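Okay, predicted coordinates and the sequence, questions at the end:
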Amino acid sequence: MNRTIELVKTIYEIKQLEEFHEPQIALAGRSNVGKSSLVNRLAGRKSLAKISSKPGKTRSLNYYRVQPDGFFLVDLPGYGYAKCSKTEREKWGRLIEAYMTANPALKAVVVLLDSRLTPQKLDLELTSYLRGLGIPVIPVLTKADKPKQRERAALQTQWRDILQQLRLPLLFSSKTGMGEEKLWSILAEYADVAVPKPDSLESGDETN
């Protein structure tokens, strides 16, 4: 399927939040986990989402409309490494909380996790927070081309057990395209749009 991803809205303050009727799936993760690279890989463009050498560049909610599927990907500010004031971090926190707790269109949150790292405190806190709100978590292990297969498999199992999910977290690489089609299928599943699913979607294996 030929898809297009277009940035249609950038929000910095709670008062700018508005209701969209289309389903939404948010993207969340640490500031250097590769969210912008993932967006660009899905879009087939190198510069749709800005990639910076300084972690924490995304300081807004960025709404990307996916066509023809008819849902939004909403890129949230990264956490963990952003060099900014405590006041600004608290502002982001309030904005994200307002977005997540008063948004019936939000169907799930893709939590991006660095496949080179063991589960981190901030990632555990985020996934616990989302589960407490009753928001489905879609775990995606980024930069999956870098670790060895054995290390990736062990981390997949560890996160599956932490999140108490049946499906293994998806392995994804913006560099090689690993997991790209599976991710599209999972996004379509949660957004409840009709997109054919590959036979291996539930297996958690590494075929693409």
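Yep, it's here. Numbers count the residues shown, from 1 in each chain.

switch to C-alpha atoms for all contacts and neighbour counts from now on
Will do.

which one is L113 nearest to, not counting chain neighbours?
Excluding its sequence neighbours, the residue lying closest to L113 (C-alpha to C-alpha, 6 or more residues apart in numbering) is L141, at 4.8 Å.

so which helix or strand takes in the one you found?
strand 137-142 (DSSP states H and E).

same for that strand, what does it pack against?
strand 106-114, helix 121-133, strand 170-171 (3 or more C-alpha pairs under 8 Å, 6 or more residues apart in numbering; DSSP states H and E).

looking at these, which is buried most?
Per-stretch averages of neighbours, counted by mean count of other C-alpha atoms under 10 Å, single out strand 170-171 among the helices and strands packed on strand 137-142, with a mean of 28.

adding another structure so you can compare the two:
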Amino acid sequence: MKVTQAEFVISAVGPDQYPEDALPEIALAGRSNVGKSSLINRMINRKNLARTSSTPGKTQHLNYYRINEELYFVDFPGYGYAKVSKTQRQVWGKMIERYLLERETLKMVLLIVDLRHPPSKDDELMYDWLKHYEIPICVVATKADKIPKSRWQKHVKQMKEGLLMRKTDSFVMYSSETGVGKDELWAHIESIAGLNQEENDQPESEQTAE
């Protein structure tokens, strides 16, 4: 996808704040320091639209980013951060669970993991939960640039086996530093969100005019 417009819309804490324009939504879930904000910024070719922080756990709401007036990225609070209180984690958990189960415009969840390490227990729990509720999922393994290319496949195998990934689920190896996996991930998002189909369904005259 060629991104020509991207904007932060809202930090939502409940359904009454979610956008009502019915655009497809792609959610991003992962532990607090896995690089979700960096992934978003690389995907939309912006340096700091999604704010990165050296303090894990900073994202405390569902952060909506609208892209090309065609879809949203919805950034979840990071999980697995010990300094966040148990009460706060429970509040986040209920908010996220309600969103995942009730949001009709949700098309897919990107489960962001760190390619350098085996999946955490939280990663495994999130993957299993999404599979249980039959929510479309794509596992995105970040920080590929931190590993020599000769060891990529070893780490991919480690991640897939650790999550007990189904063969039908998509997996993208990614680097926010080098852009590895960016085009592949966009192609998958466009397909899931139905953006390619919408473009193909236009009359030929309209496509030519564009």
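Thanks, I have the structure now. Since the structure is predicted, the reported quantities are computational estimates derived from the model, not experimental observations.

Can you calculate the TM-score here?
Overlay of the two chains. TM-score (TM-score structural alignment, normalised by the length of the first structure): 0.86; 194 aligned residues with a C-alpha RMSD of 1.9 Å.

G78 of the first structure is nearest to which of the helices and strands packed on strand 137-142 of the first structure?
Nearest to G78 of the first structure, of all these, is strand 106-114, at 10.1 Å by C-alpha to C-alpha.

Find me the equivalent region of the closest one in the second structure.
Mapping strand 106-114 of the first structure onto the second structure (TM-score structural alignment) gives residues 106-114.

re the thing from before, could you pull up the contacting residues of the residue nearest to L113 of the first structure?
Neighbouring residues of L141 of the first structure by C-alpha atoms under 8 Å, 6 or more residues apart in numbering: L112, L113, D114, S115, Q156, P169, L170, L171, F172.

pretty sure the last one contacts M178?
If I follow you right, that is F172 of the first structure. Yes: using C-alpha atoms under 8 Å, F172 of the first structure is in contact with M178, at 5.1 Å.

which of those two has more neighbours?
Neighbours were counted for F172 of the first structure and for M178 using other C-alpha atoms under 10 Å; F172 has more, 26 against 20.

how about the more buried one, what's its match in the second structure?
Match for F172 of the first structure (TM-score structural alignment): Y174.

And for the longest helix seen in the second structure, what's in contact with it?
Identified as the longest helix of the second structure according to DSSP state H is helix 86-102. When contacts are defined by C-alpha under 8 Å, 6+ apart, helix 86-102 of the second structure is touched by residues V13, G14, P15, Q60, H61, F76, P77, Y79, L106, Y133, I135.

Neighbours of L42 of the first structure, how many?
L42 of the first structure has 20 nearby residues by other C-alpha under 10 Å.

Tell me where the first structure has strands.
4-11, 24-29, 61-67, 71-75, 106-114, 137-142, 170-171 (DSSP state E).

so how much does the strand holding L141 of the first structure differ from the second structure once superposed?
After superposition onto the second structure, strand 137-142 of the first structure sits on average 0.5 Å from its aligned residues (mean C-alpha distance after the TM-score superposition for the first structure).

Report the distance from that strand to the chain centre.
7 Å (C-alpha atoms, centre = their mean, to the nearest Å).

and the angle from it to strand 24-29?
50 degrees (axes from the mean of the first three to the mean of the last three C-alpha atoms, to 10 degrees).

buried ones in stretch 89-101 of the first structure?
Judged by neighbour count using 16 or more other C-alpha atoms under 10 Å, the buried positions of stretch 89-101 of the first structure are R89, W92, L95, I96, Y99, M100.

So which of those is the closest to L183 of the first structure?
M100 (21.6 Å).

State the distance from that closest one to G34 of the first structure.
21 Å (C-alpha to C-alpha, to the nearest Å).

Deepest-packed of the strands of the first structure, please.
strand 170-171 (a mean of 28).

distance from that one to the second structure after superposition?
Mean deviation for strand 170-171 of the first structure: 1.0 Å (mean C-alpha distance after the TM-score superposition for the first structure).

What lies in contact with that strand?
Against strand 170-171 of the first structure from outside (C-alpha under 8 Å, 6+ apart): 139-142, 144, 152, 156, 178-179, 182-183, 204, 206.

again, but for stretch 103-121 of the second structure
22-31, 34-36, 100, 123, 127, 135-144, 146-147, 155-156, 158-159, 162-163, 173, 192-193.
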